[in-house]
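K.L.:
next input, structure requested:
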Amino acid sequence: MYRWHFTSTDDRTLPPLLLLHGWMGSSEDYTELIDRLKSQFYCIAIDLPGHGKTEVIDENTGYDFINTAKGIVDLLDSLEIERCSIAGYSFGGRLALYLALEFPDRFVGVASLLGQTLRERNENRVILESTSPGLPTASERQARIDRDRQIIDRLLTTSFDEFVRDWYRQSIFVGIDSRPDFPDLIRRRIATNQPSNLAKSLRYAGLGMQPYLGDKLKLSTRSISLIVGALDLKFVNIGRKLEQMCPSITLNIIPNCSHNIHFEQPELWLKLIDN
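P.N.:
Here you go, the predicted structure:
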């Protein structure tokens, strides 16, 4: 169903770490971070369907949220990775949470892999960045689907440069345009993605199209680290609700950044991965 494009490091003897980017991102988002992590982890950063250089063979089903998750498991099988740690951002975080809950024996958290073998320690932790478990009611999901259709219409009818710049004017990204490397982020978004493919990703794997994971999360005993930016008030609120919903969630609110923590505060993100 997929011809996956991914970036990986060389040392397969190290604990594997799967990195999943957000919507409109790519594996290139993690390039500099992987350079810092490669002495500790065998890193795998994937271009998700509709993004970067990954090719979707079956256009009818390949962009679907659940099929994407299953495709990731198939990729890990092909790489002979039985279990790995996982860290996902936004769209990639939603996939990471689904994978952790649906395939609990395959995905273990970063902290459980550092310095000890899986047999010695297995805490089943997962790192999620600016992530939601989905929407609980059919009416909420339909409203989100309708909203995403409007976004898709803008994506396909305006210049891509204009769309990308407008995207980062949302309140969840407050302050991101003040970062000195923000122009590089904009250029990377435009260079690595095609609007038509992004539209398919949003249409079939947007928030309104995924299953609600909150009920399973309530019953989960696995430790989950949730990272949100202090300036991203929407996801601070989501994070606090999730922390109350699920006792095994640890909420980390990162100062001086909004939605995209690994871009805005990479040193703090690395420390959290390291911890």
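K.L.:
drop to CA atoms for contacts and neighbour counts, all remaining ones
P.N.:
Noted.
K.L.:
for the nearest residue to residue 34 once chain neighbours are set aside, helix, strand, or coil?
P.N.:
Distances taken as Cα to Cα, 6 or more residues apart in numbering place residue 43 nearest to residue 34, at 6.7 Å, with adjacent residues excluded. Using DSSP: H, G, I helix; E, B strand; the rest coil, the three-state assignment for residue 43 comes out as strand.
K.L.:
need the contact list for residue 43.
P.N.:
Contacts for residue 43 were tallied using Cα atoms under 8 Å, 6 or more residues apart in numbering; they are 7-9, 16-19, 34, 37.
K.L.:
from these, which land in helices?
P.N.:
Using DSSP state H, 34, 37 are the members of these that sit in helices.
K.L.:
ok, which stretches of the chain are helices?
P.N.:
Counting by DSSP H, one finds helices in the chain at the ranges 31-37, 65-78, 91-102, 110-113, 138-157, 160-167, 182-192, 195-205, 214-219, 233-245, 261-264, 266-274.
K.L.:
who touches the first one?
P.N.:
It refers to helix 31-37. Against helix 31-37 from outside (Cα under 8 Å, 6+ apart): 9, 43, 266, 270.
K.L.:
returning to that earlier point: and of the helices of the chain, who's closest to residue 52?
P.N.:
For residue 52, the closest of the helices of the chain is helix 182-192, at 5.1 Å, according to Cα to Cα.
K.L.:
give me the residues contacting the closest one.
P.N.:
Against helix 182-192 from outside (Cα under 8 Å, 6+ apart): 24-26, 51-53, 160-161, 164-165, 176.
K.L.:
wait, doesn't residue 131 sit right on residue 95?
P.N.:
No. Taking contacts as Cα atoms under 8 Å, residue 131 lies outside contact range of residue 95: 9.4 Å.
K.L.:
my guess is residue 206 meets residue 145, correct?
P.N.:
Yes. Residue 206 is within contact range of residue 145, at 7.5 Å (criterion: Cα under 8 Å).
K.L.:
so between these two, which is more surrounded?
P.N.:
residue 206 (22 against 19; other Cα atoms under 10 Å).
K.L.:
got a list of what the more buried one touches?
P.N.:
Neighbouring residues of residue 206 by Cα under 8 Å, 6+ apart: 65, 91, 145, 148.
K.L.:
from the residues you listed, pick the one nearest residue 108.
P.N.:
Using Cα to Cα, the contacts of residue 206 come closest to residue 108 at residue 91, 19.2 Å.
K.L.:
following up with a second sequence; could you model it the same way so I can compare the two?
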Amino acid sequence: MPATVSFSVPSPHGPRTVTVSYARVGAGEPLLLLHGIGHHRQAWDPVVDILATERDVIAVDLPGFGASPALPEGLAYDLSTVVPALGSLCEALGIERPHVAGNSLGGLLALELGREKLVRSVTALAPAGFWTPVERRYAFTVLSAMRQAARNTPLPVVERLSRTAAGRTVLTSTIYARPGRRSPEAVVAETLALARAEGFAETLRAGTSVQFTEDVPGLPVTVAWGTRDRLLLYRQGVRAKRIIPGARLVRLPGCGHVPMNDDPALVARVILDGSR
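P.N.:
Next up is the predicted model:
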């Protein structure tokens, strides 16, 4: 069942309280799951039950996304704020150096948590930050268009489209290679999550200056990329391998940008293998 936790983080204007919504299930070593921009923790639903057979799984809504409130005034949606906030989240939950898996923005955050030695292993699924300037502009243009469409499409239209595989393709084919596999309820919920994400614009703005250029030494790192990723192209995975030479680079055949839906068994195996 979802829950919330609040904790204090520093700001230029003094301590601020951040509240995060999360769901926790399973038993074993802790595994933190981080979603992408405009998404919510339910992006991990296809793999959570598999992961929970071996891990204490904590899926979070990042601040300003899903059911988590926006960051308080004075806190920016940048890496220097969000990464320490995730460290404080782990402290508040009594988790010491969890494994972490992240997708897209969540993958970038996972790698940054690894660089700060706040986690014991990293699995990054199509992480942001390995783009060229042209690739970043393309991705941000697509994301902005998706956000605009989500905000402008009336809910009854979204609900009607979600009832058919063709309609789900219209709504989600940018991020899923197999959108017909996503349930109608999930498609409606994630469309609403994208439309209502309070942190979307500021996170996207902060991302214009992001470029991941440093190694993540001293812990196991897996970078996995879908061969049918239409948002962050597969070749960025090869670039990530050059920057993090010790990383295990895994190809996800037939998967899109959010691969958990496209091949849950494969993605769960990659995460569990990477966190052993």
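K.L.:
tell me the two of the contacts of helix 182-192 of structure 1 that are most distant?
P.N.:
Spatially, the most separated pair among the contacts of helix 182-192 of structure 1 is 53 and 176, at 25.8 Å (Cα to Cα).
K.L.:
pretty sure residue 3 of structure 2 is in a strand, no?
P.N.:
Yes. Under three-state DSSP, residue 3 of structure 2 falls within a strand.
K.L.:
picking up where we left off before, between the contacts of helix 182-192 of structure 1, which is closest to residue 59 of structure 1?
P.N.:
Using Cα to Cα, residue 51 comes nearest to residue 59 of structure 1 of these, at 13.8 Å.
K.L.:
surely that closest one meets residue 197?
P.N.:
Yes. Counting by Cα under 8 Å, residue 51 of structure 1 touches residue 197, with 6.8 Å between them.
K.L.:
the more surrounded of those two?
P.N.:
A count of neighbours by other Cα under 10 Å puts residue 51 above the other of residue 51 of structure 1 and residue 197, at 27 against 18.
K.L.:
any idea what that one aligns with in structure 2?
P.N.:
Aligned by TM-score structural alignment, residue 51 of structure 1 pairs with residue 65 of structure 2.
K.L.:
nearest spatial neighbour of that match, chain-adjacent residues omitted?
P.N.:
Closest to residue 65 of structure 2 by Cα to Cα, 6+ apart is residue 197, at 4.8 Å.
K.L.:
now residue 239 of structure 1
P.N.:
residue 251 (6.5 Å).
K.L.:
just give me the match in structure 2 for the one you found.
P.N.:
Aligned partner of residue 251 of structure 1 by TM-score structural alignment: residue 249.
K.L.:
got the contact list for its match?
P.N.:
Neighbouring residues of residue 249 of structure 2 by Cα under 8 Å, 6+ apart: 222-225, 237-238, 241.
K.L.:
what subset of those is buried?
P.N.:
Buried members of the contacts of residue 249 of structure 2, scored by 16 or more other Cα atoms under 10 Å, are 222-225, 237, 241.
K.L.:
just to revisit the earlier point, could you dump the contacts of helix 31-37 of structure 1 into CSV with distance to residue 192 of structure 1 added?
P.N.:
Formatted as CSV, these follow (distance: Cα to Cα, whole Å):
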residue, distance to residue 192 of structure 1
9, 21
43, 20
266, 21
270, 24
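K.L.:
those residues, buried ones only, as a ChimeraX selection?
P.N.:
In ChimeraX, this line selects whichever of those come out buried by 16+ other Cα under 10 Å:
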select :9,43
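K.L.:
which one of the contacts of helix 31-37 of structure 1 sits closest to residue 72 of structure 1?
P.N.:
Of those, the one sitting nearest to residue 72 of structure 1 (Cα to Cα) turns out to be residue 43, at 14.3 Å.
K.L.:
residue 144 of structure 1 and residue 138 of structure 1, how far apart?
P.N.:
From residue 144 of structure 1 over to residue 138 of structure 1 the distance is 10 Å, taken as Cα to Cα, to the nearest Å.
K.L.:
for the residue most central in space within structure 1, give me its contacts.
P.N.:
In structure 1, the centroid-proximal residue (Cα atoms, centre = their mean) is residue 92; its distance is 2.0 Å. Contact partners of residue 92 of structure 1, counting by Cα under 8 Å, 6+ apart, are 20-23.
K.L.:
try it again at 6 Å.
P.N.:
20-22 (Cα atoms under 6 Å, 6 or more residues apart in numbering).
K.L.:
can I get the residues you listed in TSV with distance to residue 110 of structure 1 and neighbour count?
P.N.:
Listed next are those as TSV, based on distance: Cα to Cα, whole Å; neighbours: other Cα atoms under 10 Å:
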residue	distance to residue 110 of structure 1	neighbour count
20	14	28
21	16	25
22	19	23
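K.L.:
same list (the residues you listed) but as CSV, adding distance to residue 219 of structure 1.
P.N.:
Below are the contacts of residue 92 of structure 1 laid out as CSV (distance: Cα to Cα, whole Å):
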residue, distance to residue 219 of structure 1
20, 24
21, 27
22, 26
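K.L.:
leaving out the residues flanking it, which one is nearest to residue 135 of structure 2?
P.N.:
residue 232 (7.4 Å).
K.L.:
the one you found: neighbour count?
P.N.:
By the other Cα under 10 Å criterion, the neighbourhood of residue 232 of structure 2 contains 25 residues.
K.L.:
from residue 82 of structure 2, how far out is it?
P.N.:
Distance from residue 232 of structure 2 to residue 82 of structure 2, by Cα to Cα: 22 Å.
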